[in-house]
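> Okay, here's the prediction I keep looking at, along with the sequence it came from:
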Amino acid sequence: MGKHFVSLGMFIIDQFQFLAADGTETGQSQDPQVGTLFRSTPCIHLEIGGGGTYAAIGARIWLPAHEIGMIVDRGNDFPEDVQRQLDAYGSEMWHFRDNANRGTTRAVNIYRGEHRGFNYLTPRIRLTPVDLEDVPSLARPDTIHFICSPSRAADILAEADNIQGWTPTTLYEPIPDRCVPEELPALQKILSRIDILSPNAEEALSLLSIPLPPTPHTIQEAARRFLDMGIGPSSRGIVVIRCGAMGAFFEGHDTPGKWIPAFWDEATTGHVVDVTGAGNGFLGGLAAGLFLSRKIDEAILYATVSASFVVEQLGLPKVDTTDPNNNLWNGDSPRRRLEELRRRVGL
């Protein structure tokens, strides 16, 4: 039996560095609420990262490990702590490709005052559908998630089209630094092949040359404009715009536009430690929710709960599998949060 959800995003070891507004070291390590993976210096903190990893964990919050998949390129410097943490989520999730001649992909998240930067420290190893075909357990999943520029998305979709008998649900997350007006024509060329398009609010407005900051009105305008461009096979696509503390807005050709609030909103900011990976985790939760409920409004609730666990610490949330029928994440039940959110929105 094939996987339900596979991400083509990368696995990365993330480094977090905290600087003052003038660029000097603060000495801050910002311990996450749920514990650390490992530490190097007082102002540098290391965690498992990568958009694909967060998406896979967002799905794992709802689905058993054997229904989720991702390729992890394991270099010659792969820490034992990282291996143990990945295995704790379920070893069936991960397919490790070993390379003794190179290191694991690494990146740095630099927090300078109120601003955040992101830079790769090593070359990236990009994944495509052909890579999945080389791994029988990952070949031809029901849903694929990819994070990239529109032009690279076109290449991914072309590869997928060339794999006979495979028509996956496509979940596309535009990469932030390519969400600029110049990329809109390339995006328009592929929208008919995208089932779910999900930029965040700033990315959506930037692509469409709509002035910032985001407002409910401009976000809804952006969703409608993407739909008018012909998203989805036979116009069945969905636009989901992720808006942080504002929640998420979604709309489809046959799905009226609707807002779903964030689980941790502006009144509960004490629960939000770091938003790195929240959007990726949201989309993994969305794919899982669609599989379990078959309804987009319900799936957005699953996605919102997944994101709520991601933002509670630096790095990935912790799982407790003591009860195989009720895994706890960060010591709480995803089902409990789902029911609470369902009551809030009246679903």
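Received the coordinates, thanks. Computed from a predicted structure; not experimentally measured. Residues are numbered from 1 along each chain as shown.

> Only C-alpha atoms from now on, for both contacts and neighbour counts.
OK.

> residue contacts, residue 244?
Neighbouring residues of residue 244 by C-alpha atoms under 8 Å, 6 or more residues apart in numbering: residue 262.

> Quick check: the gap between it and residue 263.
Residue 244 sits 10 Å away from residue 263, taking C-alpha to C-alpha, to the nearest Å as the criterion.

> cool, residue 215 as well?
As for residue 215, its distance to residue 263 is 19 Å (criterion: C-alpha to C-alpha).

> same deal with residue 92?
Relative to residue 263, residue 92 is positioned 29 Å away (criterion: C-alpha to C-alpha).

> which one of those two has more residues nearby?
Higher neighbour count among residue 92 and residue 263: residue 263, with 23 against 15, using other C-alpha atoms under 10 Å.

> surely the more buried one meets residue 304?
Yes - with contact defined as C-alpha atoms under 8 Å, residue 263 counts as touching residue 304 (6.3 Å).

> what touches both of the two?
Shared contacts of residue 263 and residue 304 (C-alpha under 8 Å, 6+ apart): residue 247.

> Please, where are all the helices along the stretch 151-300 of the chain?
According to DSSP state H, counting those that start in this stretch, the stretch 151-300 of the chain carries its helices in the segments 184-190, 201-207, 216-228, 278-293, 296-310.

> Make JSON lines out of the ones you listed and add mean neighbour count and distance to residue 170.
As requested, those are arranged in JSON lines below (neighbours: other C-alpha atoms under 10 Å; distance: least, C-alpha to C-alpha, whole Å):
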{"stretch": "helix 184-190", "mean neighbour count": "16", "distance to residue 170": "11"}
{"stretch": "helix 201-207", "mean neighbour count": "22", "distance to residue 170": "18"}
{"stretch": "helix 216-228", "mean neighbour count": "18", "distance to residue 170": "16"}
{"stretch": "helix 278-293", "mean neighbour count": "26", "distance to residue 170": "10"}
{"stretch": "helix 296-310", "mean neighbour count": "27", "distance to residue 170": "14"}
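
> Show the contacting residues for residue 126.
For residue 126, the contacting residues are 8, 9, 10, by C-alpha under 8 Å, 6+ apart.

> How about the secondary structure of it?
Reduced to three states with DSSP: H, G, I helix; E, B strand; the rest coil, the structure at residue 126 is coil.

> can you give me the offset of stretch 72-82 from its chain's centre?
Shown here is stretch 72-82, whose average C-alpha point lies 21 Å from the average C-alpha point of the whole chain (C-alpha atoms, centre = their mean, to the nearest Å).

> Just the buried positions in that stretch, please.
For stretch 72-82, the neighbour count (16 or more other C-alpha atoms under 10 Å) marks 72, 73, 74, 75 as buried.

> And for stretch 123-135?
Those buried within stretch 123-135 under the rule 16+ other C-alpha under 10 Å are 127, 128, 129, 132.

> thinking the third one is in contact with residue 159, fair?
Yes - the pair formed by residue 129 and residue 159 meets the contact definition of C-alpha under 8 Å, at 6.3 Å.

> List the residues that contact the most centrally placed residue in the chain.
In the chain, the C-alpha nearest the mean C-alpha coordinate belongs to residue 280, at 0.9 Å (C-alpha atoms, centre = their mean). Counting by C-alpha under 8 Å, 6+ apart, residue 280 touches 51, 52, 54, 55, 58.

> for comparison:
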Amino acid sequence: MAEDKRYLVTLGMFIIDEFTYFNEDGTPTGKASSSQIGGGGTYASIGARIWLPPDQVGMIVDRGHDFPPEIQSQLDSYGESMWLYRDDRSRGTTRAENVYRGEVRGFRYLNPRLRITPNDLSGTSFEKPTCLHFICSPSRASAILSEVRPVEGWNPVTIYEPIPDRCIPEELPALIAVLPEISILSPNADEALSLLSIPGTPTCALIEQACQRLLDLGVGPDGSGTVIIRSGHLGAYVKSRTKEGWWVPAYWGEENKAKVVDVTGAGNAFLGGLAAGLYFKKEDVFEAVLYATISAAYTIEQEGLPNLSRTSNGEEYWNGEDPKERLKQLRSRMNI
């Protein structure tokens, strides 16, 4: 199936997210509860789709008996070929509850989740993608890679996003065990500091320290991998053994707080955008972080996924703007 090969496939799940909002004291804020498309894989796919045509991106979507037609229409509007639908009428679509108390988010699944593994890609048009993205615990990352290794002719760029609730010091040994098979490791700043037992609120200095320590643990074959620490309004810090560390500023920083509506999925979209950047920049991770930054910016401008529109001549705009123009603006800000 070489002719159908996707550049990026994510093993992240599709989830229907339910949102409820309370003040810090538990009083309802008055903001209406809502449902929207969710799941780290979904946001990663759209982060890549901002730059890539739909036939270069792939994700499995498990549909239950309650799969809403309006969600189906929204997904297909991004490109029907992006999605491989699996139907099981005996169960409901995976749903999760997101409860906000002030700025603190609680998360729990409302029904059993269906995990996706590399074996699920076999025999489909998603088989053997160039880049493989996954969001999970370190032990599950090892299980995923155990399914990649035996596949002849497949040596993907592995983009690993540790799941937030497993970014704890107790998971560090399992992470160290899997790091030699990881091309790009990308926790966020809080997760990186927690994994390494580094106390304090994330600062640029602490983030740089954490990045170096993770690299020293041996990311990639022979330590050839890259660490990217996603750091919210501070931007993203990227470093490898062969290149000095580099800060890429957030597209919407502290001076543009009003542009930030909902950060849900921003980190996932960042890594989808990163894969797209690797496609255009011949796997130069440092350059790819610029694309990632733009994808994250589009994600945080509204609740839910960014909006895709097309001009009469087929040009695509996201939230009414051209991603290529945003990329030029970011480069201008960085004087590169």
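Good, I have the coordinates. Every value quoted in this text rests on a predicted model; they were computed, and no experiment measured them.

> that older thread, what's the match for the residue nearest to the centre of structure 1 in structure 2?
In structure 2, residue 280 of structure 1 lines up with residue 268, judged by TM-score structural alignment.

> Next: residue 55 of structure 1.
Under the alignment (TM-score structural alignment), residue 55 of structure 1 maps onto residue 44 of structure 2.

> which residues sit against the helix or strand that contains that match?
Element membership for residue 44 of structure 2, per DSSP states H and E: helix 40-49. The list of residues contacting helix 40-49 of structure 2 from outside it, by C-alpha under 8 Å, 6+ apart, reads 8-14, 57-59, 78, 134-135, 265-266, 268-276, 292, 295-296, 299, 305.

> Stretch 253-269 of structure 1 now?
With C-alpha under 8 Å, 6+ apart as the contact definition, stretch 253-269 of structure 1 has outside contacts at 220, 227, 235-238, 244-251, 271-272, 300-301, 304-305, 308, 341, 345.

> In structure 2, what stretch matches that stretch?
Applying TM-score structural alignment, one finds that stretch 253-269 of structure 1 aligns to the residue range 241-257 of structure 2.

> In structure 2, what stretch matches stretch 196-212 of structure 1?
Residues 184-200 of structure 2 are the counterpart of stretch 196-212 of structure 1, counting by TM-score structural alignment.

> what about the matching stretch, start to end distance?
Taking C-alpha to C-alpha, the first and last residues of stretch 184-200 of structure 2 lie 25 Å apart.

> Can you report how many residues neighbour residue 110 of structure 2?
Residue 110 of structure 2 - counted by other C-alpha under 10 Å - has 15 other residues nearby.

> Repeat that for residue 44 of structure 2.
32.

> where's the alignment partner in structure 1 of residue 107 of structure 2 relative to residue 217 of structure 1, distance?
Aligned counterpart of residue 107 of structure 2 in structure 1: residue 118 (TM-score structural alignment). Computed as C-alpha to C-alpha, the residue 118 of structure 1 to residue 217 of structure 1 distance reads 30 Å.

> Alignment lookup: residue 122 of structure 2 to structure 1.
When structure 1 is aligned by TM-score structural alignment, residue 122 of structure 2 is paired with residue 133.

> what about residue 100 of structure 2, helix or strand, and which?
Using DSSP H and E, the element containing residue 100 of structure 2 is strand 95-101.

> what about residue 146 of structure 1, which SS state?
strand.

> how far does stretch 216-236 of structure 2 stretch from start to finish?
19 Å.

> That one: how far from the chain's middle?
Its chain's C-alpha centre lies 15 Å from the corresponding centre of stretch 216-236 of structure 2 when counted by C-alpha atoms, centre = their mean.

> tell me which residues in it are buried?
For stretch 216-236 of structure 2, the neighbour count (16+ other C-alpha under 10 Å) marks 218-220, 223-236 as buried.

> Which position in structure 2 pairs with residue 84 of structure 1?
Under the alignment (TM-score structural alignment), residue 84 of structure 1 pairs with residue 73 of structure 2.

> and its match, how many residues sit next to it?
Here the number of neighbours of residue 73 of structure 2 (other C-alpha under 10 Å) works out to 11.

> what angle sits between the helix or strand hosting it and helix 40-49?
Under DSSP H and E, the secondary-structure element containing residue 73 of structure 2 is helix 69-77. Going by axes from the mean of the first three to the mean of the last three C-alpha atoms, to 10 degrees, helix 69-77 of structure 2 is angled at 40 degrees with respect to helix 40-49.

> before we move on, the earlier item: which of the buried residues of stretch 216-236 of structure 2 fall in strands?
226, 227, 228, 229, 230, 236 (DSSP state E).

> Surely the first one and residue 181 touch.
No - counting by C-alpha under 8 Å, residue 226 of structure 2 does not reach residue 181; the two are 11.5 Å apart.

> shared neighbours, these two?
Where contact means C-alpha under 8 Å, 6+ apart, the residues bridging residue 226 of structure 2 and residue 181 through contact with each are 219, 220.

> residues making contact with stretch 24-38 of structure 2?
Taking C-alpha under 8 Å, 6+ apart as the criterion, the residues outside stretch 24-38 of structure 2 that touch it are 14-23, 71, 101-103, 265, 304-305.

> Buried ones from those residues, can you make that a ChimeraX selection?
Taking 16+ other C-alpha under 10 Å as the burial criterion, the selection of buried members of the contacts of stretch 24-38 of structure 2 in ChimeraX is written as:
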select :14,15,16,17,18,19,20,21,22,101,265,304,305
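
> Which ones among the contacts of stretch 24-38 of structure 2 map onto helices?
Mapping the contacts of stretch 24-38 of structure 2 onto helices (DSSP state H) picks out residue 71.

> Now find how far off-centre the strand holding residue 100 of structure 2 is within its chain.
A distance of 19 Å separates the C-alpha centroid of strand 95-101 of structure 2 from that of its chain, computed with C-alpha atoms, centre = their mean.

> now what about that strand, what contacts it?
Taking C-alpha under 8 Å, 6+ apart as the rule, strand 95-101 of structure 2 contacts 15-26, 105-111.

> again with stretch 117-135 of structure 2
Residues lying outside stretch 117-135 of structure 2 but in contact with it, judged by C-alpha under 8 Å, 6+ apart, are 1, 4-12, 40-41, 58-59, 141, 144, 147-148, 154-163, 275.

> So what would you say the end-to-end distance of that stretch is?
End-to-end distance of stretch 117-135 of structure 2 (C-alpha to C-alpha): 11 Å.

> next one: stretch 14-31 of structure 2
25 Å.

> and what of stretch 310-330 of structure 2?
Chord length of stretch 310-330 of structure 2, first to last residue, is 23 Å (C-alpha to C-alpha).
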